[in-house]
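Student: Can you look at this prediction? I've put the sequence above it.
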Amino acid sequence: MATQILLIEDEIQIRENVATLLSLKGYEVSTAPDGREGISQAMVSPPDLILCDIMMPEMDGYQVLDTIRNNRSLATVPFIFLTARTEEIDVRRGMVSGADDYLTKPFTLDSLLRTIESRLQREALREAGLQARLEELRRSLTSVSTHEYNTPLSGILGFTSLLLDHYQEFNEEDTLSMLSMIKASALRLKRSLDNLRFIEELQQINPTDSSFEFFTNGISRIDADVVKQQIAKVRERKDEEIDCQIEVVSAVVDCSETSVRIILDELIDNACKFSKGARSIRISGWPEGINYHLSISNVGQLFKAEDIARIAPYTQFDRKIYEQQGSGLGLSIVKKLLDFKKSTLTIQSTPEGETSVTIIFQQVLN
């Protein structure tokens, strides 16, 4: 299919000449005599590239560019200004607004073609890179989610089949044990599905939404009892004992109770997941000036400092080395909630294998 170019130019002679020359070079060209008509055409039939004059009546090229860049379906379309204005301030304004290039009138056909080809090639590289990242995300999502969903589902189906097919062979203790494992598997599966929905919800929130206020407004108390409540929830989901050392100084922090509970749940779950053997988890909380530090430490898989910037859904670090549980959603959720409050998240690992995740909240002082 021929490359689609939209030419927005109010001078009829330039418009017709450029359109004819580009058509002879194999491009499919549509034209518009002003900005409003050009925007309408672009929205109805998105082009592969836009050529646009700057000085036009009613709606100038800068306004056209702003409208194009604010339209989701057109935001990445290469945009080249055609201009008789060569002052640096005019060029800078166009580039800052999101123009990809500009041509100064009068221009030659050769310079026009070179500029168009350069921008189309760059767009093709961007598109190829995007497709490669999407394919990598698809593979990662498939690999991680298949393991994360199938493992608890297999437990549910396996124990249910045993109980249905051989229920007379099991005593009460065996039956209760299997029912407990079915419940734990169901809770793990529910959490995975809930986190999938929740991260999508968080990624769509902006500061004007009421849901943004829900996660950012409010205060919460952090103390040993709050921590123990979250440990109990993780223990029920995992159906195993969790050895924790709790040294938490009571404080009130500027963070909603919902966010604090979610953050604690995800970080305790992660600490259990990546602990080695029967080593205990250490949870500490202490005030420092106007801030409150909450730290959760475990001994096991190391976390490299540079991986903090790579925290994202379905991203697992050193997966080729470690056979991991989880989908990478937990840390992504924590990081997103903390970003809302502009709170700090640090992760440090020692050579001995201890990893500490520390969050700094702002205290609410009397």
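Tutor: Happy to help now that I have it.

Student: Could you use CA atoms for every contact and neighbour count after this?
Tutor: Will do.

Student: Please enumerate the helices of the chain.
Tutor: Shown for the chain, the helices assigned by DSSP state H span residues 12-24, 35-44, 61-69, 88-97, 109-166, 172-204, 210-216, 224-238, 257-273, 329-341.

Student: so can I have JSON lines of these showing distance to Leu51?
Tutor: Listed next are the helices of the chain as JSON lines, based on distance: least, Cα to Cα, whole Å:
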{"stretch": "helix 12-24", "distance to Leu51": "10"}
{"stretch": "helix 35-44", "distance to Leu51": "10"}
{"stretch": "helix 61-69", "distance to Leu51": "10"}
{"stretch": "helix 88-97", "distance to Leu51": "13"}
{"stretch": "helix 109-166", "distance to Leu51": "9"}
{"stretch": "helix 172-204", "distance to Leu51": "33"}
{"stretch": "helix 210-216", "distance to Leu51": "39"}
{"stretch": "helix 224-238", "distance to Leu51": "58"}
{"stretch": "helix 257-273", "distance to Leu51": "48"}
{"stretch": "helix 329-341", "distance to Leu51": "39"}
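
Student: For Glu306, find the nearest of these.
Tutor: helix 329-341 (14.5 Å; Cα to Cα).

Student: returning to what we had before: any chance of the helices of the chain in CSV, with distance to Ile246 and mean neighbour count too?
Tutor: CSV is the format used below for the helices of the chain (distance: least, Cα to Cα, whole Å; neighbours: other Cα atoms under 10 Å):
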stretch, distance to Ile246, mean neighbour count
helix 12-24, 72, 14
helix 35-44, 59, 17
helix 61-69, 51, 19
helix 88-97, 52, 14
helix 109-166, 29, 14
helix 172-204, 24, 16
helix 210-216, 26, 16
helix 224-238, 7, 17
helix 257-273, 12, 20
helix 329-341, 21, 20
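
Student: ok, Glu58 to Ala42 distance?
Tutor: Using Cα to Cα, to the nearest Å, one gets 18 Å for the distance from Glu58 to Ala42.

Student: Please compare the first structure with the one that follows:
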Amino acid sequence: MTKILVIEDEEAIRENLLELLNAKEFDAIAVENGFQGVQVAKEKKPDLIICDISMPELDGYGVLQALRSEPATAMIPFIFLTALVDKANNRKGMELGADDYLTKPCKPVELLKAIDIRLKKQAIINQQQSQKLEELRSSITFSLPHELRTPLNGILGFSELLLTELDTLEPDEIKEMVEQIQTSGKRLYRLIQNFLLYAELELISTNPERIKALRNYQTEQSNSLITEQATQQVKQVQRQADLHLKLEYTQLNISAIRLKKIVEELVDNACKFSVPGTPINITSQINNNSFILSVSDKGRGMKPEQIESLGAYMQFERKLYEQQGSGLGLIIVKRIAELHGGSLNIESIPDRQTTVKVILPTNSN
């Protein structure tokens, strides 16, 4: 049964609403002030809230603000019911996250229609969230065992050899096996971190409040950060001479850790899919209030259908190239860009060149 919380300080109106909702077979709960309303909403988790604005001590705006700041109650549909009819009050309610705004006296048919619309909209949102979670669960279940098994086998295999053959091995052989164990361990660690990050990004994408919080971060010296991260990536594969940078300074509404992740994945891909001695060009520029970060390489490239079908856990032509990795890099970059109001664009000529562009809005402050 659908649970509806009514927060109304006028007893007559409160009782009328309870009678109407119960007659329509809703599980209606009513409280007489804002403080009680916030407490009951947190405890009972209603499917919808109807709230008066003009109440003593804690008014409707305060109730809405308190509930929207709590993850457990942030997504509950919220309908204001009030005698205030000016546009300023209406706009204030909507800015705080109200879903609808009805003025007193309100006809029962108007209220019931508003409730029906909000419940149906919430049902669609819940269905989309469930679908995303199911897709995420299926993707992880399908690909995680294989991706983790490969580096784990390296760790177990070489460590077993060391344990059983240690007395017969030469120092150089021991050193080589330890290096292989370390390489496999680092790969396993990065795989786990990327799987966890992708899961986190997918969950954030279903929560407007978390998206808003994500965009409140700022990075001042974007050019310095990009230079530092890109240099670190190419150094790991001894390709410092291949790196060419041409960057513009700008302030971005993105955290340093997320911007570093974008650079890490793009430069890692450029290194993996091109041969040493070929250039990796990284540029940034401001164009029409957008920050455009481009990473280009002279590698094998991607076909149009591969770009179009870009998705999580997908790795193109794996049987041909046996390229290590979960294929999550580009989709992680794409999700980070989208969550910050941006996008990812790929331009590629197979066997000649690939340019990946991340476009982010610039800080308007």
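Tutor: Great, that's in hand. Because the structure is predicted, anything quoted here is derived from the model rather than measured.

Student: out of the helices of the first structure, nearest to Leu294 of the first structure?
Tutor: Closest to Leu294 of the first structure of the helices of the first structure, according to Cα to Cα: helix 257-273, at 9.4 Å.

Student: wait, isn't Arg237 of the first structure in contact with Ser180?
Tutor: No: the pair Arg237 of the first structure and Ser180 fails to qualify as a contact (Cα atoms under 8 Å) at a distance of 9.8 Å.

Student: For Ser356 of the first structure, find the nearest of the helices of the first structure.
Tutor: Proximity of those to Ser356 of the first structure was assessed by Cα to Cα; the nearest stretch is helix 257-273, lying at 9.0 Å.

Student: sorry, back to before: which stretch among the helices of the first structure approaches Gly353 of the first structure most closely?
Tutor: helix 257-273 (12.4 Å).

Student: what's that closest one packed up against?
Tutor: With contacts defined as 3 or more Cα pairs under 8 Å, 6 or more residues apart in numbering; DSSP states H and E, helix 257-273 of the first structure has these neighbours: strand 220-222, helix 224-238, strand 291-299, helix 329-341.

Student: Pull the distance from the last one to the chain's centre.
Tutor: With Cα atoms, centre = their mean, to the nearest Å as the basis, the distance from the averaged C-alpha position of helix 329-341 of the first structure to the chain average is 10 Å.

Student: got the angle for it vs helix 257-273?
Tutor: Compare the direction of helix 329-341 of the first structure with that of helix 257-273 by axes from the mean of the first three to the mean of the last three Cα atoms, to 10 degrees and you get 150 degrees.

Student: for the residue nearest to Gly26 of the first structure when sequence neighbours are not counted, what are its contacts?
Tutor: Counting by Cα to Cα, 6 or more residues apart in numbering, Ala2 is the residue found nearest to Gly26 of the first structure once chain neighbours are left out, at 6.8 Å. With contacts taken as Cα atoms under 8 Å, 6 or more residues apart in numbering, Ala2 of the first structure has the following neighbours: Gly26, Tyr27, Glu28.

Student: Could you report the distance from Leu17 of the second structure to Ile29 of the second structure?
Tutor: Per Cα to Cα, Leu17 of the second structure is found 10 Å from Ile29 of the second structure.

Student: Overlap of the contact sets of the two?
Tutor: Val6.

Student: So for the second structure, which residue is the most central one in space?
Tutor: Nearest residue to the geometric centre of the second structure (Cα atoms, centre = their mean): Leu201, 2.7 Å.

Student: you'd agree Phe274 of the first structure is up against Gln301?
Tutor: Yes: contact criterion Cα under 8 Å: Phe274 of the first structure and Gln301 qualify, at 5.7 Å.

Student: picking up where we left off before, quick one: closest of the helices of the first structure to Trp286 of the first structure.
Tutor: Nearest of these (Cα to Cα): helix 224-238, 11.5 Å.

Student: thinking in terms of the whole chain, how far from its middle is that closest one?
Tutor: Centroid displacement of helix 224-238 of the first structure relative to its chain, using Cα atoms, centre = their mean, is 28 Å.

Student: Please apply the same query to stretch 160-178 of the second structure.
Tutor: Here stretch 160-178 of the second structure shows a centroid-to-chain-centroid distance of 44 Å under the convention Cα atoms, centre = their mean.

Student: cool, and stretch 178-198 of the first structure?
Tutor: Stretch 178-198 of the first structure has its C-alpha centroid displaced from the chain centroid by 23 Å (Cα atoms, centre = their mean).

Student: Which residues does it contact?
Tutor: Among residues not part of stretch 178-198 of the first structure, those counted as contacts by Cα under 8 Å, 6+ apart are 148-149, 152-153, 155-156, 159-160, 236-239, 327, 329-330, 333.

Student: what's the mean deviation for that stretch versus the second structure?
Tutor: Compared with the second structure after fitting, stretch 178-198 of the first structure has a mean deviation of 3.6 Å; criterion: mean Cα distance after the TM-score superposition for the first structure.

Student: What of stretch 261-270 of the first structure?
Tutor: Mean for stretch 261-270 of the first structure is 4.7 Å (mean Cα distance after the TM-score superposition for the first structure).
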